[in-house]
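A.B. asks: give me a 3D structure for the following:
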Amino acid sequence: MNWQRLHLRSGLVVGMMSGTSGDGVDVALVRFTEDGHSPDNGCGGNNGRQVIFPQMELISSLYVPYSNAQRRQVFELFKPTVSARYVAEMDVEIGKWFGAAAAKLLAEAGVKFEDIVAIGSHGQTVYHAPDRGITVQIGNPAVIAAVTGCSVVSDFRRADVAVGGQGAPLVPYFDYAYFSSRDKTRVVLNIGGISNITVLPQGAGIGQVAAFDTGPGNMLLDALAQTLSDGELAFDCDGQLAAQGTPAAEVIDGWIARDKYVHRTGPKSTGREQYGTEFLSNYQRDMTGMGAADQMATLTQFVARTVAIGIHQAVKDRFELIVSGGGRQNQMLMKWIQEFAQPERLVRPEEQGIPSDMKEAMAFALFAWQFVKGRATNVPSATGAGYPVVLGQWTPSPAAQEGYIWNSTSV
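C.D. replies: Now for the predicted structure:
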């Protein structure tokens, strides 16, 4: 790495995220400016850890949806019988997709590759088993570097897992930096493929932050919508199908009673290994004889109740709820989350200058900037890691070094 970057006071970083929903890539171009900001404001709770956050400004953003063919390729990765060869091939292929998405954003923003400090790429998770020391995200960073001409920071989760953490959720670091408050306890809920929360106690330091995956999110609901419609629906748009049905409370009660994950206290994390196609098949058997709308309503309320259970495990005081992720568009899911979780107030991330749909991409831009600065970005109280570590691995751009950029239009 060019160590002169350590002394940068301001710079542009690209953040990229593709979550467990596997529907596309969020790309954010962010300017960071060093000002020594810490949200602690003398509140303490850092256990001696120096916590410095830059000012952040979103310059431009882009969502690149996967085509139906690309989604089929991605979902092949989630099958238990997937071959190592296929994973290796898709590592390169997804690297091309990510690289092309970043190059498109830079072109649309009129920004030259040499003006980018780094790209922070989360990649696509294909397997997450932190209790066995395993978490795998693919999307070859060397390919991304070759396509864009930019250096890349990637592979953010393994360092946390290596020191005993869950490797997830990671975004609580970002949540603490930009959503914490001296006056209010806040819960930051992200509803992606998996739902997760960050609990920011009033006036707390980063060492007092709690966070964990509460359970399923869009991933399960999307799979049911696709199954019920024979593939015609990719998801239940705005919760319209669920709104036409009636949830079966006794079925939901049974699911919750036997769901060991939901009742575990954090730190904890989950994924398709827990709430994938096998899970859906088992639960659909419990809904035999129910119409499509009732099935969707039942599963949607189940997701809402697992979110509320997670919140009530971690928060005993009044709280504000900040919601991001694609799931916030599902009106029935949001209605039931508010009904069962009972927040004092619902807060839009946009009130803090952070578009809901770009929050995670912006978070990985922050992680890349902090990597360059040599700062730890995991939150051990959230992941269960033994201690703070710098997250990510650096891939220098051969394109930048050689004055040559791979033609991204060919990928």
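A.B. asks: please make it C-alpha for all contacts and neighbour counts, starting now.
C.D. replies: Will do.
A.B. asks: what about residue 334, how many neighbours?
C.D. replies: 18 (other Cα atoms under 10 Å).
A.B. asks: state the distance from it to residue 326.
C.D. replies: Separation of residue 334 from residue 326 (Cα to Cα, to the nearest Å): 11 Å.
A.B. asks: same check on residue 134?
C.D. replies: 27 Å.
A.B. asks: how long is stretch 250-270 from one end to the other?
C.D. replies: Termini of stretch 250-270 sit 25 Å apart (Cα to Cα).
A.B. asks: no wait, stretch 182-191
C.D. replies: Note: stretch 182-191 ends 25 Å apart using Cα to Cα.
A.B. asks: please provide the structure for the following sequence as well, for comparison with the first:
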Amino acid sequence: MRRTPAASWTWRAAPSPTWWATWVRDEVHDSMRVIGLMSGTSLDGIDAAIVDFEGTAEDSLRWACKGFLTVPYTWAQRELLHRAMTEGGPAQLCEVHGRLGEWFACAVLEVCRASGIDAASVDVIGSHGQTVWHQPPSDRERGFTLQLGDAATIAERTGIAVVSDFRARDVAAGGHGAPLVPWVDRALFRAAGSKRALQNIGGIGNVTWLPERDSRDELLAFDTGPGNVLIDAAVEMASQGRETFDRNGQRAARGKVSELVLAQLLQHPFYGRMPPKSTGRELFGRATVKDIAARHPLQWDDLIATLTALTARSIAHAYRRWLIPRGLDEVFVTGGGARNPVLMDMLREELAPIPVLTGDALGIDGDAKEAVAFAALAWAHMNRLPCNAPSATGAEGPRVLGSFTPGRL
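C.D. replies: Here you go, the predicted structure:
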């Protein structure tokens, strides 16, 4: 691939006696190397992907993932993030913001080392940050969202420019700021002759429905509800913190689904809301599992099996209501849930005869997909391309997403 700078930047003194100065981007070129960073609701670690892009428009975009890894969080890091999300005051949130910047920077340097790629060849980093609070808009007022992970720290430690805070502009424009990946899904994975659903099962589940490549139909995307977040919380409680997820679905396989409890859980009002819609740990988190366990005294493995079925059935219910009527030829599942064979079997049973495949069938490591997406969103920012999907988020219109932090000069 021909390596050219993503953008050239010049220092210009503004015409002011106070000598204010601004950074002005002069030109965007057709070749860019980007690192995408993602830390999701599951709090299992930081995903980092190195992606090479060629092109300057969505329809002409070509890409290749050159490296990927996950840097797992330690138990202490996970607990610090959990506390910040549930009870963090100003001092704790400030500390987490700075520490996450350091951790993200380390992940950037580690993925470069592991991939044999010189960090100096990277044009920009796209960092989603860590969502600590997400309040969707209502009929009466706009929403609010907060992602931590100091971009200035990432830029200072790596020397690389950073695009961050992608959700904020869509939220300011009246949208949910989520899901953020639908534009990327359309740019990278739309296919001729196939209507696809791309389902991510991270902490929270989200889906993008893609029309056929040459169709004029709008894409549709929304959060489907809990992905792994409730399952993980139940496993942590059952094991007194020794386990953080249901490895290979072993606990769910040992348990028995309580159809009575499952039916009650599916009465949550979130599942019936019309898209656009988004959610997070504010609705589905540790406190949710504590409440369920108190009201329904199941054996732990039975509860974990029931929560696994909740994820599969809530996804399938959303598909039957909003996606299948549009036409659906195939489903691709990425994220940690794709590695849970019990969950995947439940989902396949719910959606039969529609084929349910993993990200491998898309030609991408399913674990890397969201990190690749944030690399693509940074590429779009640098090319001044709107990359929200108003049909998915409910924003007033297309917007260029993200805030730019220069690297070291």
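A.B. asks: now the helices for the stretch 201-350 of the first structure?
C.D. replies: For the stretch 201-350 of the first structure, the helices defined by DSSP state H, counting those that start in this stretch cover 218-228, 240-243, 249-258, 260-263, 272-275, 277-286, 292-314, 331-341.
A.B. asks: could you export the ones you listed as CSV, including distance to residue 22 of the first structure?
C.D. replies: Below are the helices of the stretch 201-350 of the first structure laid out as CSV (distance: least, Cα to Cα, whole Å):
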stretch, distance to residue 22 of the first structure
helix 218-228, 9
helix 240-243, 22
helix 249-258, 25
helix 260-263, 23
helix 272-275, 11
helix 277-286, 14
helix 292-314, 19
helix 331-341, 20
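A.B. asks: most packed of these?
C.D. replies: Most buried of the helices of the stretch 201-350 of the first structure by mean neighbour count (mean count of other Cα atoms under 10 Å) is helix 292-314; its value is a mean of 23.
A.B. asks: quick one: it aligns where in the second structure?
C.D. replies: Using TM-score structural alignment, helix 292-314 of the first structure lines up with residues 300-322 of the second structure.
A.B. asks: which residues sit against stretch 139-150 of the first structure?
C.D. replies: Residues outside stretch 139-150 of the first structure that contact it (Cα atoms under 8 Å, 6 or more residues apart in numbering) are 90-96, 98-100, 102-103, 113-114, 116-119, 121, 123-124, 151-154, 395-400, 404-408.
A.B. asks: need the buried ones from those residues selected in PyMOL.
C.D. replies: Provided next is the PyMOL selection string for whichever of the contacts of stretch 139-150 of the first structure are buried by 16 or more other Cα atoms under 10 Å:
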select buried, resi 90+91+92+93+94+95+96+98+99+100+102+103+113+116+117+118+119+121+123+124+151+152+153+154+395+396+397+398+399+400+405+406+408
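A.B. asks: go through the contacts of stretch 139-150 of the first structure and flag which are in helices.
C.D. replies: 90-96, 98-100, 102-103, 398-400 (DSSP state H).
A.B. asks: so what's the corresponding residue of the second structure for residue 246 of the first structure closest to, chain neighbours aside?
C.D. replies: Following TM-score structural alignment, the counterpart assigned to residue 246 of the first structure within the second structure is residue 256. Using Cα to Cα, 6 or more residues apart in numbering and skipping residues adjacent in sequence, the residue nearest residue 256 of the second structure is residue 302, 4.8 Å away.
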